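Trainee: Provided below for reference: sequence and predicted model.
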Amino acid sequence: MHQPVRRLVQLYAGLALYALSMALLVRSGLGVMPWDVLHQGLARQLGWSLGVVTVVVGALVLLAWVPLRERPGLGTVSNVVVIGVVLDAVLAVLPEPSSLAVRVALVPLGVGLNAVATAAYVGVHLGPGPRDGLMTGLVRRTGRSVRLVRTSIEVVVVVAGWLLGGTLGVGTVLYALAIGPLVHLLLPRLSVRPPAPVS
C-alpha cells in the first residue's frame, strides 16, 4: 500500500477504533477515560448524546489552541468529528451487558483497544488530537513537565465530570495507569513517518 494511502487508512481506522474503545468502557459501567468522565457528565446535564458532547468539547478545546499558537493538521480536525460520530453509532447498536463478568471484561478490552487506536492515529503524524495539542501547547508555554501538565488537566476534567454525574471507577484508574506504557510500546510499531522533502 502506498504510504499516503496507508497513512489515511490508518488515521481513520485508528479514530474509529478509538470511538469503539470509548463505547466499550461506557458500556462496562465501571468507569470511563478521564476526558469521558467530563463528556458523560455534560451529556447527562445537557441531555445531549455522548458523541455530540465529545465533538463540541473537542471543538472548544481546539479554540484554546489559538492563544497557544498550536497548528492543527488533518488528524486534528478528523479527531474532533470522526470520534464523536462513530461513538454515537456504536452506542446505538452496542447493548448494555447484563452480566458483571462481561462488564468487567470490557474494561481491559477497551483500554487495550484504545492504546492500539491511539498509537495508530498518532503514528501517522497528521496532527495531534485537540486534547493532546492542548497539553503540548501548555507544556511549551509554561515550561512545565508533560507529566505535571497532563496530570493537572486530567484531574480537573475528572473532578468536573464526576461532579456533573460522569462515571468515575476502576476503568478510569486502569486507563490512567496503563495507557501511557501501552502506547509507548505500540507507537514504534505503528509509526509511519511522512517522506522527507526533496531538497
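Mentor: Ah, there it is. Numbers count the residues shown, from 1 in each chain.

Trainee: going forward, measure contacts and count neighbours with C-alpha atoms only.
Mentor: Noted.

Trainee: the longest helix in the chain is where?
Mentor: helix 3-28 (DSSP state H).

Trainee: Next, the angle helix 3-28 makes with the following helix or strand past that helix.
Mentor: Downstream of helix 3-28, the first helix or strand assigned by DSSP states H and E is helix 34-46. Using axes from the mean of the first three to the mean of the last three CA atoms, to 10 degrees, the inter-axis angle of helix 34-46 relative to helix 3-28 is 60 degrees.

Trainee: Summarise which helices and strands helix 34-46 is packed against.
Mentor: The helices and strands touching helix 34-46, judged by 3 or more CA pairs under 8 Å, 6 or more residues apart in numbering; DSSP states H and E, are helix 50-63, helix 146-163.

Trainee: ok, and what's touching the longest one?
Mentor: Read it as helix 146-163. 34-42, 135-136, 138-139, 167-168 (CA atoms under 8 Å, 6 or more residues apart in numbering).

Trainee: and here's the other structure:
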Amino acid sequence: MSLIRRVPQLFAGLFLYGASMALMVESSLGGNSWDVFHQGVSQVTGISFGWVVLLTGIPVLLLWIPLRQRPGFGTVANLVVVGFSADIALALLPAGESIPGRVGYVVAGILLNGFATALYIGSRMGPGPRDGLMTGLAARFPRLSVRMIRTGIELTVLGVGFLLGGTVGVGTIAYALAIGPLVQLFLPLLTVRERPDTRRLDMITGK
C-alpha cells in the first residue's frame, strides 16, 4: 500500500488522539487511565506531569523487547504530535460548564479516542509506546482479544494511579471500560492491508 494513504492516516490519527485527550480534560469529569497514572506519579515524585508522560514511555518501550515489538516511524511521531495537537485543541475548546456539555465532551472524547487509536495503529507505521504494549500482548497471546487486553491494561494503570493519588472521575471509568471494545470495533475497518511480502510492518503492529 502506498505511503500516500498511510502517512496521512497516521498523522490524522495522532492529531485526533490529541484532540480526544483535550475533550476529556475540558470535561473536568476525569481523564483517561494513563493520565490518572501520570498524575499520581507526578504527585508522588514531584516531577511535572509532562515529564512523567515522557519518562514513563521509556520503561513501556522496554517492555516491547520480550514481546518482540519494534518501534516504527509512527512510534516517534506519537511522542511529538499527540501533545502538540492536544495543546491546540485545549486552546480552541471552550471549557465544559453545564453538566450536559461536560458529559458530551466525555462521550465525544472516548469515541474519538477509540477511532483515532485504530486510525493510527491501522496505518501500520508503528504504534505509540502504550498502544504497542497492547498490540504486542495481542500478538503474543492470540487467544485473548484486543478488547480484553486493552481493558486489562487500562484498569491496571487506573488502579495504580488512583492508589498514588491520581484523580478519578466518571469519565475515567467510562473510558477504561469502553476503549477496548471501541478499538476492537474500529481496528479491522481502518487497518491498511499489506502485501504478503511486507512482513516487517506486520511485526511492528503485532499483526
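Mentor: Arrived safely, thanks for sending. Please read all numbers here as calculations on a predicted model, not as lab measurements.

Trainee: Got a TM-score for the two of them?
Mentor: Superposed pair, TM-score by TM-score structural alignment, normalised by the length of the first structure: 0.80. Supporting alignment: 196 aligned residues with a CA RMSD of 2.9 Å.

Trainee: I'd like the helices and strands packed on helix 34-46 of the first structure laid out as CSV, including distance to Leu126 of the first structure and mean neighbour count.
Mentor: Shown next, in CSV, are those (distance: least, CA to CA, whole Å; neighbours: other CA atoms under 10 Å):
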stretch, distance to Leu126 of the first structure, mean neighbour count
helix 50-63, 15, 20
helix 146-163, 21, 16
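
Trainee: Same list (the ones you listed) but as TSV, adding distance to Val86 of the first structure.
Mentor: Output for these, formatted as TSV (distance: least, CA to CA, whole Å):
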stretch	distance to Val86 of the first structure
helix 50-63	8
helix 146-163	22
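
Trainee: Out of these, the one nearest Arg193 of the first structure is which?
Mentor: Arg193 of the first structure lies closest to helix 146-163 among these, at 22.8 Å (CA to CA).

Trainee: The closest one versus helix 34-46: what angle between them?
Mentor: Helix 146-163 of the first structure runs at 30 degrees relative to helix 34-46, counting by the same axes, to 10 degrees.

Trainee: Show me the one of the helices and strands packed on helix 34-46 of the first structure that comes nearest Arg131 of the first structure.
Mentor: Proximity to Arg131 of the first structure, assessed across these by CA to CA, is greatest for helix 50-63 (6.5 Å).

Trainee: Name the next helix or strand downstream of the closest one, please.
Mentor: The helix or strand immediately downstream of helix 50-63 of the first structure is helix 65-68, counting by DSSP H and E.

Trainee: Superposed on the second structure, what's the mean shift for that following helix?
Mentor: Here the mean offset of helix 65-68 of the first structure against the second structure after fitting is 3.2 Å, by mean CA distance after the TM-score superposition for the first structure.

Trainee: neighbouring contacts of the following helix or strand past that helix?
Mentor: Following helix 65-68 of the first structure in sequence order, the next helix or strand is helix 74-93 (DSSP H and E). The contact list for helix 74-93 of the first structure (CA under 8 Å, 6+ apart) reads 11-12, 15-16, 18-20, 22-23, 49-55, 58-59, 121, 125-130.
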